[in-house]
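1. Turn this into a structure:
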Amino acid sequence: MTTSAATSAGLTDQEVAARIADGRTNDVPTRAARSVAEIVRANVFTRINAILGVLFLIVLSTGSLINGMFGLLIIANSGIGIIQELRAKKTLDELAIVGQARPTVRRVSGTAARPPNEVVLDDVIEIGPGDQIVVDGEVIEAANLEVDESLLTGEADPIDKSVGDPVMSGSFVVAGTGAYRATKVGREAYAAKLAEEASKFTLVHSELRSGINTILRFITYLLWPAGLLTIYTQLFTSDLGWRESVLRMVGALVPMVPEGLVLMTSLAFAVGVIRLGRRQCLVNELPAIEGLARVDVVCADKTGTLTENGMRLQEVIGLGDDAGDGSADAALAALAAADARPNASMQAIAEAYPVDPGWTETGSAPFKSATKWSGASFGDNGNWVIGAPDVLADPGSGAAAEAERIGAQGLRVLLLGSSDRSVDTPDAPGVVTPVALVVLEQKLRPDARATLEYFGEQHVTVKVISGDNAVSVGAVANSLGLQGETLDARQLPDDTEQLAGVLEEYTTFGRVRPDQKRAMVGALQSRGHNVAMTGDGVNDVLALKDADIGVAMGAGSPATRAVAQIVLLDNKFATLPYVVGEGRRVIGNIERVSNLFLTKTVYSVFLALLVGVVGLVAQLTDAEPLLFPFQPIHVTIAAWFTIGIPAFVLSLAPNNERAKTGFVRRVMTAALPSGLVVGIATFASYLIANPGSQAPAQLQTQASTAAYVTLLISAWWVLATVARPYQWWRVLLVAASALAYLIIFLVIFLSEWVREKLMLDPSNLAMMSTAVAIGVAGAAAIEGLWWLQGRILGEPRRLWR
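-> Below is the predicted model of the structure:
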């Protein structure tokens, strides 16, 4: 028996108070998150807000307040982003408190589970299988204590710990029990130092975010030449005076900035966090919402995922000549009483045998996932082991055959046996004499079948990976309707390529060791799969960490919750489809929204380039300069109902379309041609209507209005294509957008005061007719491009859902 101790009753309340007063507390935040001040600063001081702010001040210098309405975008961008991120922070912080590891702290006043931030220097913390080491410390008690430090050091083998040995925060206990004294707390702890940079609140490592950043870099390259050309031609080649020239320059520059794109992306993520929070789903890393939507293989642990954690002892079947003499019952009661940190199986046995026979323990061996057995020695009462029948019994024996038969019914079967040597010897368990089969009943989760069916419908492959008997695991999978072959993991090859081939062939795996779970995740990833791993036990930690998305059950070990990106606090496997749905909503809707914003940027840049080039040519040939057709108020109103409000609605709408890779390619394939069509149509309309810079102001306003009408019609049709496939509310959204502009123009037509303030004049019916005709032609071209893009991208186009 590997036991050592230097026991301590822990700190007194006075000693704890003194350490708190001195600041010697575990003051690391409960989760990586931005503070309120950081959230406000990050949403206010953005590059886009800075650009709009400078342009807003330039417009104010002209005295035209109405043209400065686009400045409201700064308030909207900042306000919406701050509010939603604060709501998401509140949701996550509340859930994190529920889901955090609560170490068992021993003090003179009593032993109790406490939040990590209540641990102080020199506290004594008790540990057992599955417990996470929350602060650095020194072991003061150890009974077969083994600690896995792989998350910190990369060393996969558990390390034996004795009194005086150090333990590091971030590691976790895989076997045995013990206690340690906290020697470093808070930011001085080892894991806290390692995580200081990695734990920053961020939305990086996301295909969606990185794709948008790529697009924004591309736009930046376009903005420089278009912006400089516009500034030069509007300020130095026209004779309108500085005030009018500045307004037209700003009118060209403002729509080039995709002001709402980043906002809508952050908003969609934040709303996803809030929605999932209502379902008791803690998202430790925001991109996990997107990541799970891209997953095509889910590796599900059986116990705690497909079945409930609790178990019930169904029967004990005696074996051999000693069957029925009561020795099995007494041994089971003694083993249950001797186990200070029982797992689910031992808890079920303890409930069935609550009376301790009073045997004196002389040695013990804790359960390990690698060995699949545990046991205790009781002097004259013998050495007893309990564990997997196919590990402890001869494969050809009657006991193994009977266990196989019972396990085929989906029941968990353990073998109770007596050993010829003490269980804590290096060569234990030695020769095992089977005494009884312990049959445990596991309850299937009522929502497991529906969840597996959902993944099947979505073409997501499910692999059941368990440490239990392969036949038993296969029976559970079959009872849930999961089709496929079952394999004992002891037959798995070590070579990654061969392992990947086996994983493609089989669906259910039993007797899987923790290192094999990790290897299986890696093998699937080597074939290009996005892998999600679900689990709740300490044996799942390494696989959870290596998977693309790790999903832990809230009732699982603290170590699994610590490494997982998603924690299902209510332990419901059925929550996963909602997480997938949120990810698909984020990905699909942001792609739609991106098309709107980037189309506006493309046509704004292209229109500015066309006007600027004509202006340069005019200057070189002494011809009449060409003014930019719009002022800032025009582009502000244009964005209201073709982009702003529709984009907000579309970004939050339901969307179950399967996530696909190639975000940048699809968005640019749609936005570039559509933007060029809108820009060409608007420029052509303006050229036809343009009366020249020497013409009366009314005619110039009418020409600008004609170009504006063409712009609105063609841009509105971009919205009409982006909103597809139609549902009743999408049709209503598109129709409401058109109706809003019809009402605006009706008011302008009827009110001279509004006409003057908005600098629009639709009274020239000849110009308006031509503008409408060009706008319809532009819309027809956009419609044709939409169908053509579907063919190029290999995506079937549908008008209706």
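
2. can we go C-alpha only for contacts and neighbour counts from here?
-> Fine.

3. three-state assignment of the closest residue to Asp160 other than its chain neighbours?
-> Excluding the flanking residues, the one nearest Asp160 by C-alpha to C-alpha, 6 or more residues apart in numbering is Glu146, at 4.5 Å. Here Glu146 is recorded as strand under DSSP: H, G, I helix; E, B strand; the rest coil.

4. State which helix of this protein is the longest.
-> helix 576-620 (DSSP state H).

5. helix or strand right after it?
-> helix 632-639 (DSSP states H and E).

6. Mind telling me what element the residue nearest the centre of the chain is part of?
-> With the centre of the chain defined as its mean C-alpha position, the nearest residue by C-alpha atoms, centre = their mean is Ala288, 1.3 Å away. Secondary structure from DSSP H and E places Ala288 in helix 287-294.

7. Taking helix 576-620 as reference, get the angle to that helix.
-> When axes from the mean of the first three to the mean of the last three C-alpha atoms, to 10 degrees is applied, the directions of helix 287-294 and helix 576-620 differ by 100 degrees.

8. Sequence B follows; please return its structure for comparison with A:
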Amino acid sequence: AEAKKLETKESSEMVRDINKIVVFAGIAIIPVGLLLFGRSFFIAKDTFRTSVTSMVAAVVGMIPEGLYLLTSVALALSAARLAKKKVLLHDMKSVETLARTDVLCVDKTGTITTSRMFVTEDILALSDGAFLYGNVLLKENAQVKEEALEEEENLEDAELEEAFEEKLNQEKEVLLPKDNLSVKRKTLGKKRRSCKKKKSAKKRFSAKRSYFKKKKALSDDNSLNEEENEALVEAPSIKRVSTKEEKRLVESAETLLALYINALNDDNNTTRALKEKFKAPEGKHLKVVKSLAFSSKNKYSSIESVESTYKLGAPEVLLSGEHLKNCTPIIDYYAAKGKRVIVFTKDDEPVLLIVIENEIRKNAREIFNYLKKQGVMIRVISGDNPVTVSRVAALAGINHADSYVDARELKTGEAIEEAVDKYAVFGRVTPEQKREIINAIKKRGFKVAMTGDGVNDILAMKDADCSIAMGSGSDAAMQAAQVVLLDDDFSRMKNIIFEGRRNINNITRSATLFLVKNMFSLLLAIYSIVLGMNYPIKAEQVSLIAMFTIGTPAFLLALEPDSRRAQDHFLKRVLIKAMPAGLTDFFAVVALTIFAKTFTMSEDELSVAATFLLAIVGFIILANISAPLNKYRVLVITGMILGMLLTSYFLDFLFGIKTLSKQCYMLFTLFAIATEPCMRYLTMFGDYLEGKLEDRRDRYKKKQKWKCAAKEKE
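-> Okay, here's the model as predicted:
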């Protein structure tokens, strides 16, 4: 029921702040417009036409008429570009949220790894505490050897030479494991030259290369501690089938598991992997009395038949006492290799241990390194064994993968609050705990994104600031997510973050231009009401200024790529950036109106001079927010200046542009020169305020004392 709840609060900071701007402007224009009209018509006794014209000019300047349209167009274009890259947006504004993300919480299965699972081993548990390798291991070994041989045959000589030299240079003197792999450099050189001809040499080279890769992975992986590294090379004591009786026992256990899987009718990745490996004999089935499907909360499934009760799930949940003690070395061994172990029990007695492996995504390390460079912290939240999750996270290149915890130990909300300060990997997590972890991180002032592919992830995805689902995941997860990666390519995160940053940075720039006009118009309208004067600029002239200093350049600049890291506090930053130009416009026009009375300038001359003063300030702020300038931005600014001049000359009758007197030219030139230093000093003050805002944000996040975050910054 909770998963079906819809979030009614607007999640996009940028859209929330734009809504505030529009609401404020919509409320302010009503009293300001009425006061302007009343003062002009009833007090100054101007004509109805003059009063309405004065009011409309002020109201038009106070409305950010193109800001909503520009934002919608920019978001729609981003959605279209991402759709071409197989990314579906349920909410166009989600790209902005993801671009602001501080912490990305990922599930192991379906995110770090693909959704595909395969059984690598099955191990029979004997009544005396001993273990036997099952049939799957024997079949897998034969298949792996055959595939390795085919792979070597397909390699070109140059690739073999390059691979050999690279690995040989890394290990000058190597003592390989037994099985005829202890060789000297000279012997290796001879065998390398003949590896194309002799299959036996190819097999040895393949084994040698595999060893080098494994050794290099261990040496490069600083996330694993020494005990885990030892576990990778020291296997537990497991016997191989040596008698007909042992073979019969293994086959009987595998058949029982196959019957269980068929009777359960459960449909998930684990069940599909088991069905692929274990085939039940035709005509046989379990007589089911009662069944329980697998759930992330229980961590197991069960069937009660006429004869016995069977269960399949996490060993830590289904086993206890001596049984758990006997199985622990096997569980730890495979967990340290990044593999998952589940147990099949009969009447609470272990029958089979099944080892399942997930394929790590090929580009996982690349994308996690990219996110790290972008300042995004990664937290892994999974329902699997924490050691397994830790190992997989380490192989994927996630920082602090060795810092893990078993969520079954986190009994209270306070324990979870403390855990998010200490750990980067959470194992054996229930759906409810996933949500609590997400909310605990959000309480620390971080923007949190959550990826998932299953029903058990939905609660956490709903509470996250941004949710991402895989296309191969469950339909429920895809419906709940704001972003869906249709082709399961996790590297699309780069494209989403890039589009989000493009939107935030470009709309911040455009909103600054719109707010300059709104701020100036509001101040000038209040000034006109207080001093009892008509609004000095005509409505058509306001439209001319907006066309070439706001609307057109804002749209053109919004199309430009921009990958700079997005900053918080959209509204405050926009107001700070718009303030210098808005105040400069106000001071310049007010000064011009004061001097116009002294030099007896006409209202038409005043409005024309004020129009071009506002245009000059508009082009200055346009150049400032476009910094650093490039060819495209210079072309846009130059085009706008030429457009303003040509339109004023050829379409002067449409915009009320009149010829100025000599005195008016002199005043205009004087104030045009004065606008630059005024603008410069106000900009310096704005930069000071913006710096204070950034320092305050940094201090706030430092107060959270998130130890894991501090480690990553180091």
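
9. TM-score for this pair?
-> Overlay of the two chains. TM-score (TM-score structural alignment, normalised by the length of the second structure): 0.72; 570 aligned residues with a C-alpha RMSD of 3.2 Å.

10. ok so, going back, in the second structure, what residue corresponds to the residue nearest to the centre of the first structure?
-> Counting by TM-score structural alignment, Ala288 of the first structure corresponds to Ser94 in the second structure.

11. What distance do you get for its match to Gly452 of the second structure?
-> Per C-alpha to C-alpha, to the nearest Å, Ser94 of the second structure is found 16 Å from Gly452 of the second structure.

12. Can you give me the neighbour number for the residue nearest to Leu253 of the first structure when sequence neighbours are not counted?
-> Spatial nearest neighbour of Leu253 of the first structure, excluding adjacent residues (C-alpha to C-alpha, 6+ apart): Gly227 at 6.4 Å. Neighbouring residues of Gly227 of the first structure were enumerated by other C-alpha atoms under 10 Å; the total is 20.

13. Quick check: the aligned residue for Gly227 of the first structure in the second structure?
-> So, by TM-score structural alignment, Gly227 of the first structure is matched to Gly33.

14. Hmm, Ser54 and that match touching each other?
-> No - shown here, Gly33 of the second structure and Ser54 do not form a contact pair, counting by C-alpha atoms under 8 Å, at 9.0 Å.

15. Let's verify Leu353 of the second structure: helix, strand, or coil?
-> Of the three states, Leu353 of the second structure takes strand under three-state DSSP.

16. so what's whatever residue of the first structure lines up with it up against?
-> Using TM-score structural alignment as the criterion, Leu353 of the second structure maps onto Leu437 of the first structure. Taking C-alpha atoms under 8 Å, 6 or more residues apart in numbering as the contact definition, Leu437 of the first structure lies against Val316, Ile317, Gly318, Leu319, Ala399, Ala403, Val413, Leu414, Leu415, Leu416.

17. Try it again at 6 Å.
-> Val316, Ile317, Leu414, Leu415 (C-alpha atoms under 6 Å, 6 or more residues apart in numbering).

18. Just confirm the last one is within a helix.
-> In this case it means Leu415 of the first structure. No - assignment of Leu415 of the first structure by three-state DSSP gives strand, placing it outside any helix.

19. ok, now how distant is the aligned residue in the second structure for it from Gly618 of the second structure?
-> In the second structure, the residue matched to Leu415 of the first structure (TM-score structural alignment) is Val343. Here the criterion is C-alpha to C-alpha. By it, Val343 of the second structure lies 71 Å from Gly618 of the second structure.
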